[in-house]
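> sequence below, structure please.
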Amino acid sequence: MVTAVSSATAASTSQTTSTASTAKSTLDYNSFLQLLVAEMSNQDPLNPTDSTEYVAQFATFSGVEQSIQTNSKLDSLMAVSALTQANSLIGRTITSADGATSGVVSAVRAGSTGIEAVLEGGGSVTLESGTEVQ
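Next up, the predicted model:
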């Protein structure tokens, strides 16, 4: 049974999803500064906002952006780890989780559905829970 690689496969798939959603939802420093300037220029002159509040907002924004970058790096590291683990399958016989595909592994690759074992006969098997290695 291949379980460690299948969890890494899920991480690799979630990496693609999180990278796509991160690209949609990230706010760069220029956008943040534009929002900050707009907020400062539209504040109530009789009740101005304390400057420490702006510094706190900037620090929070910076922390969130750093967390997003860290998660991206960790996702990449997980994908590399999954490929390294899957590399040990080369030359071994595997059977897909549904039992329909079986063969000797000639290579491994990161496919659109996760880590795949390429069989000598030309087929491929996605490494997931239930995949048997002999």
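> only C-alpha atoms from now on, for both contacts and neighbour counts.
OK.
> which other helices and strands contact the longest strand along the chain?
For the chain, the longest strand by residue count, based on DSSP state E, is strand 102-111. On a contact count with 3 or more C-alpha pairs under 8 Å, 6 or more residues apart in numbering; DSSP states H and E, strand 102-111 meets helix 51-87, strand 93-95, strand 114-119.
> and for comparison, fold this next one:
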Amino acid sequence: MNISALTNMTTNTGPGVANAAQTVDYQSFLKLLVAQMKNQDPTSPMDSTDYVAQLATFSQVEQSVQMNSKLDQILQASSFAQAGDLIGREVASADGKVSGIVKEVQLYSDGLVAVLEGGEKLIVGPGIVIK
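Model prediction:
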């Protein structure tokens, strides 16, 4: 078995690698499948049920990625609704040191921050009291 072609390969560990893994589509999968069929050992070819299993697995992964995307959209919409409900209400931190009426709400990827009329900022999370 000749593996000299593998020794010349370079690996890319930059920030674009994670994005490239998420952009694999059916065309890419079919190209890989055809390449696998061309390069398989003719004396012991892969069973056709293995190809179907690979296609089904790829389909499940793609559906999971799409479902995660939809769940992220639902979570973001829920955060927007929660942010709108806080404006004009009185909030207090769990320890009671920071309190006031919410002037605006800032939405970040990891949660909400309420900006109070006095300029203080309060992370909206467990323990916060909303009146």
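> overlay the chains and give the TM-score.
TM-score of the superposed chains, computed with TM-score structural alignment, normalised by the length of the second structure, equals 0.72; 114 aligned residues with a C-alpha RMSD of 2.4 Å.
> now the angle from the longest strand of the first structure to strand 114-119?
Strand 102-111 of the first structure and strand 114-119 are oriented at 140 degrees to each other (axes from the mean of the first three to the mean of the last three C-alpha atoms, to 10 degrees).
> returning to what we had before: reformat the helices and strands packed on strand 102-111 of the first structure into TSV and put mean neighbour count and distance to residue 34 of the first structure next to each item.
TSV is the format used below for those (neighbours: other C-alpha atoms under 10 Å; distance: least, C-alpha to C-alpha, whole Å):
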stretch	mean neighbour count	distance to residue 34 of the first structure
helix 51-87	15	12
strand 93-95	20	55
strand 114-119	23	40
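> what's the closest of the ones you listed to residue 9 of the first structure?
Distance to residue 9 of the first structure, taken as C-alpha to C-alpha, is lowest for strand 114-119 among these, at 5.0 Å.
> counterpart of the following helix or strand past the closest one in the second structure, which residues?
Proceeding N to C from strand 114-119 of the first structure, the next assigned helix or strand is strand 124-126, under DSSP states H and E. The aligned range for strand 124-126 of the first structure in the second structure is 121-123, by TM-score structural alignment.
> next up, the contacts around the closest residue to residue 102 of the second structure other than its chain neighbours.
Nearest non-adjacent residue to residue 102 of the second structure, counting by C-alpha to C-alpha, 6 or more residues apart in numbering: residue 116, 4.4 Å away. By C-alpha atoms under 8 Å, 6 or more residues apart in numbering, residue 116 of the second structure lies in contact with 99, 100, 101, 102, 103, 104, 122.
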